[in-house]
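Peer 1: need a 3D model of the sequence below.
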Amino acid sequence: MSPDISDILSEILKHTKFALEAGESMDITGQAHLAFVRFDNEGKIMENFLCCKELPDMSLYLESCGLSWNQHAPSMTGSVKGFVSCVKEILKQVLDVTVNMVNFIKQRPLESRMFARLCENMQEDHVTLFT
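Peer 2: Have a look, this model is predicted:
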């Protein structure tokens, strides 16, 4: 997007609540990274292309535009529905699986030794899991 259009859109979004919609368009690496924004502009609901960034880079992009996740409309940040709550649920699932794997390895001496050998073979700096 051209810098002047991006600046105009950022200025509008600074003064209104907006809803961020992450697109499912995939690039060659299989990453979804299109983002559209919906907002109220003088009584009209507008939809506009915001950026083409991966989710981790989205926060940096919003900050560079002077925007914040806190400006999202309630439908985006709801505790039961919305984009932010969906991301939190996915992260929770990933962390739960990770904790279960760590606990499985730590509670079994054979698996702990196998994990240490795996790390040594991969020439990692650390060969044990933290307690």
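Peer 1: contacts and neighbour counts: CA atoms only from here.
Peer 2: Noted.
Peer 1: ok now whichever strand or helix holds Asp4, how far from the chain's centre?
Peer 2: Element membership for Asp4 (DSSP states H and E) is helix 3-14. Here the centre of helix 3-14 is set off from its chain's centre by 22 Å, with CA atoms, centre = their mean, to the nearest Å.
Peer 1: and the next helix or strand past that helix?
Peer 2: strand 18-22.
Peer 1: name the residues that touch that next one?
Peer 2: Defining contact as CA atoms under 8 Å, 6 or more residues apart in numbering, one finds that strand 18-22 is touched by 32-40, 71-73, 75-76, 83.
Peer 1: buried sites along it?
Peer 2: Phe18, Ala19, Leu20, Glu21, Ala22 (16 or more other CA atoms under 10 Å).
Peer 1: what segments of the protein are strands?
Peer 2: Assigned by DSSP state E, the strands in the chain fall at 18-22, 34-41, 44-52.
Peer 1: buried deepest among those strands, which one?
Peer 2: Neighbour counts (mean count of other CA atoms under 10 Å) averaged over each of the strands of the chain peak at strand 18-22, with a mean of 21.
Peer 1: the helix holding Asp4 to strand 44-52, inter-axis angle?
Peer 2: Put simply, helix 3-14 runs at 130 degrees to strand 44-52, going by axes from the mean of the first three to the mean of the last three CA atoms, to 10 degrees.
Peer 1: in this protein, which spans are helices?
Peer 2: Under the criterion DSSP state H, the chain contains helices at 3-14, 55-64, 74-77, 83-106, 109-121.
Peer 1: among these, which is nearest Ile28?
Peer 2: Checking the helices of the chain against Ile28 by CA to CA gives helix 55-64 as the closest, at 15.9 Å.
Peer 1: how about this one, so we can line them up?
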Amino acid sequence: MDRFLIRNNKKPNDGTQNSEPAPKKKKYDESSVKVRRYLSEYLGLGFSATKSDPVNAQCVLCGQVLANSSMKPAHMNWYCAPFSCRNCLEIAKVASVSSKALRASYAVSYLVAKQKKPHTIAECLILPALVKVSEIMFDTKTATALQSTPVSNNTISRRIEDIASDIVMQVIEQIKLTKMFALQLDESTDVSGEAQVIVFVRYQDCSDIRENILFCQNLQSRTTGEELFKVIDKFFAEGGILWDWCLSVCSDGAAALTGKNNGLMAWIRKKNPKVKWLHCIIHRQALPSKRMNAHLHKTLNEAVKVINFIEARPLNSRMFKLLRN
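Peer 2: Now for the predicted structure:
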């Protein structure tokens, strides 16, 4: 047991003996640290600036703030181009959609728009029905692949807008090639009180005459001929369409459209005096009614009053059906 009682010959360092002092730490020399200055060119690399002092670079995709030592163009370019950042890479993987799923999304959106159905029908009915049919007819793997098709409400809305814009651009390109077209337009107020102008265009495509809707826009203020002309002329200016290519305009006999002084045709003829005006075939019955025989005209008015009375209320319509049966 004696060996356990043998003390170390070294004297304890209690602070009273001659112990070697601890080496002093070097003071932090702030002047030796190089602080990089944020440049506006870093926006091209995908980085915005923070409000801290000193200013650091912040990734615009994931929001991560880089250290001062990483604010080199080479480091920043490697960090975020293309999606080299770990956070951005995860976002890109989640947001990536296969080409087949993208084509399927556009195809479904086109069907929804063609059938004039609500945008939510794709997510609530079409996709679940496809998944269920695939599970029954094929296998679970096929049904799982179908679930990756983006058909949400906002997605369908964006797809329809893209399809509509592409169709309008194709029509504009055809008009520019032929440099001859005719317009058919009308202005009306819907049940919500919004004034809208809809314009159809007829042009020659190779050896065939085609007719497509050109645009439909709301009128912000009045429905005068001048306001109608401003809307159409703005669309023509943005699309690069010249009024000299317009051959004729078809509309009803409203004063805002056919007025000699302030009507739409008066403004159009200021741009192209050779434009011809045609009365719409749907409203042509209004023209002979103005010059009809007095007795026949009275009979026609009575018939119109009877029809308006029947269609004015649902009860009148139901009673008329019982009377007819």
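Peer 1: where does the TM-score land?
Peer 2: After superposition, the two chains reach a TM-score of 0.53 (TM-score structural alignment, normalised by the length of structure 1), with 83 aligned residues with a CA RMSD of 2.5 Å.
Peer 1: quick revisit: matching residues in structure 2 for the helix holding Asp4 of structure 1?
Peer 2: Alignment of helix 3-14 of structure 1 against structure 2: residues 165-176, by TM-score structural alignment.
Peer 1: mean shift of that stretch relative to structure 1?
Peer 2: Following the fit onto structure 1, the mean deviation recorded for stretch 165-176 of structure 2 is 0.9 Å by mean CA distance after the TM-score superposition for structure 1.
Peer 1: quick one on the thing from earlier: ok, residues contacting the helix holding Asp4 of structure 1?
Peer 2: Phe39, Asn41, Leu50, Cys65, Gly66, Leu67.
Peer 1: repeat the analysis, applying 7 Å as the threshold.
Peer 2: Cys65, Leu67 (CA atoms under 7 Å, 6 or more residues apart in numbering).
Peer 1: how about that helix: buried residues?
Peer 2: Leu9, Ser10, Leu13.
Peer 1: mind putting those residues into a markdown table with distance to Ser59 of structure 1?
Peer 2: Output for those, formatted as a markdown table (distance: CA to CA, whole Å):
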| residue | distance to Ser59 of structure 1 |
| --- | --- |
| Leu9 | 17 |
| Ser10 | 14 |
| Leu13 | 15 |
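Peer 1: quick check, nearest of the residues you listed to Asp57 of structure 1?
Peer 2: Closest to Asp57 of structure 1, out of all of the buried residues of helix 3-14 of structure 1 and judged by CA to CA, is Ser10, at 16.6 Å.
Peer 1: what's the spacing between that closest one and Ser68 of structure 1?
Peer 2: According to CA to CA, to the nearest Å, Ser10 of structure 1 and Ser68 of structure 1 sit 11 Å apart.
Peer 1: what do you get for Gly43 of structure 1?
Peer 2: Counting by CA to CA, the gap from Gly43 of structure 1 to Ser68 of structure 1 is 22 Å.
Peer 1: cool, Phe104 of structure 1 as well?
Peer 2: On the measure of CA to CA, Phe104 of structure 1 and Ser68 of structure 1 end up 39 Å apart.
Peer 1: tell me, how many residues neighbour Asp57 of structure 1?
Peer 2: By other CA atoms under 10 Å, 11 other residues sit near Asp57 of structure 1.
Peer 1: follow-up on the earlier one: neighbour-wise, which of Gly43 and Ser68 of structure 1 wins?
Peer 2: Taking neighbours as other CA under 10 Å, Gly43 of structure 1 and Ser68 compare with Ser68 leading, 15 against 7.
Peer 1: can you tell me what the more buried one aligns to in structure 2?
Peer 2: Checking TM-score structural alignment: Ser68 of structure 1 goes with Leu242.
Peer 1: now do the strands in structure 2.
Peer 2: Counting by DSSP E, the strands of structure 2 are 47-49, 57-59, 181-189, 195-205, 208-218, 246-251, 276-279.
Peer 1: residues in structure 1 aligned with the second one?
Peer 2: If I follow you right, that is strand 57-59 of structure 2. The counterpart of strand 57-59 of structure 2 in structure 1, using TM-score structural alignment, is absent.
Peer 1: ok, residues contacting stretch 57-71 of structure 1?
Peer 2: Stretch 57-71 of structure 1 is contacted from outside by Ser10, Lys14, Lys17, Phe18, using CA under 7 Å, 6+ apart.
Peer 1: hmm, try it at 8 Å
Peer 2: With CA under 8 Å, 6+ apart as the criterion, stretch 57-71 of structure 1 contacts Asp7, Ser10, Leu13, Lys14, Thr16, Lys17, Phe18, Lys53.
Peer 1: doesn't Met101 make contact with Ser112 of structure 1?
Peer 2: No - if you go by CA atoms under 8 Å, Ser112 of structure 1 and Met101 don't touch, sitting 11.2 Å apart.
Peer 1: out of these two, which sits in the busier spot?
Peer 2: Between Ser112 of structure 1 and Met101, counted using other CA under 10 Å, the more crowded position is Ser112 (18 against 11).
Peer 1: now the spatially most central residue of structure 1: how far from Lys106 of structure 1?
Peer 2: Centroid-nearest residue in structure 1, with CA atoms, centre = their mean: Leu55, separated by 4.1 Å. According to CA to CA, Leu55 of structure 1 and Lys106 of structure 1 sit 32 Å apart.
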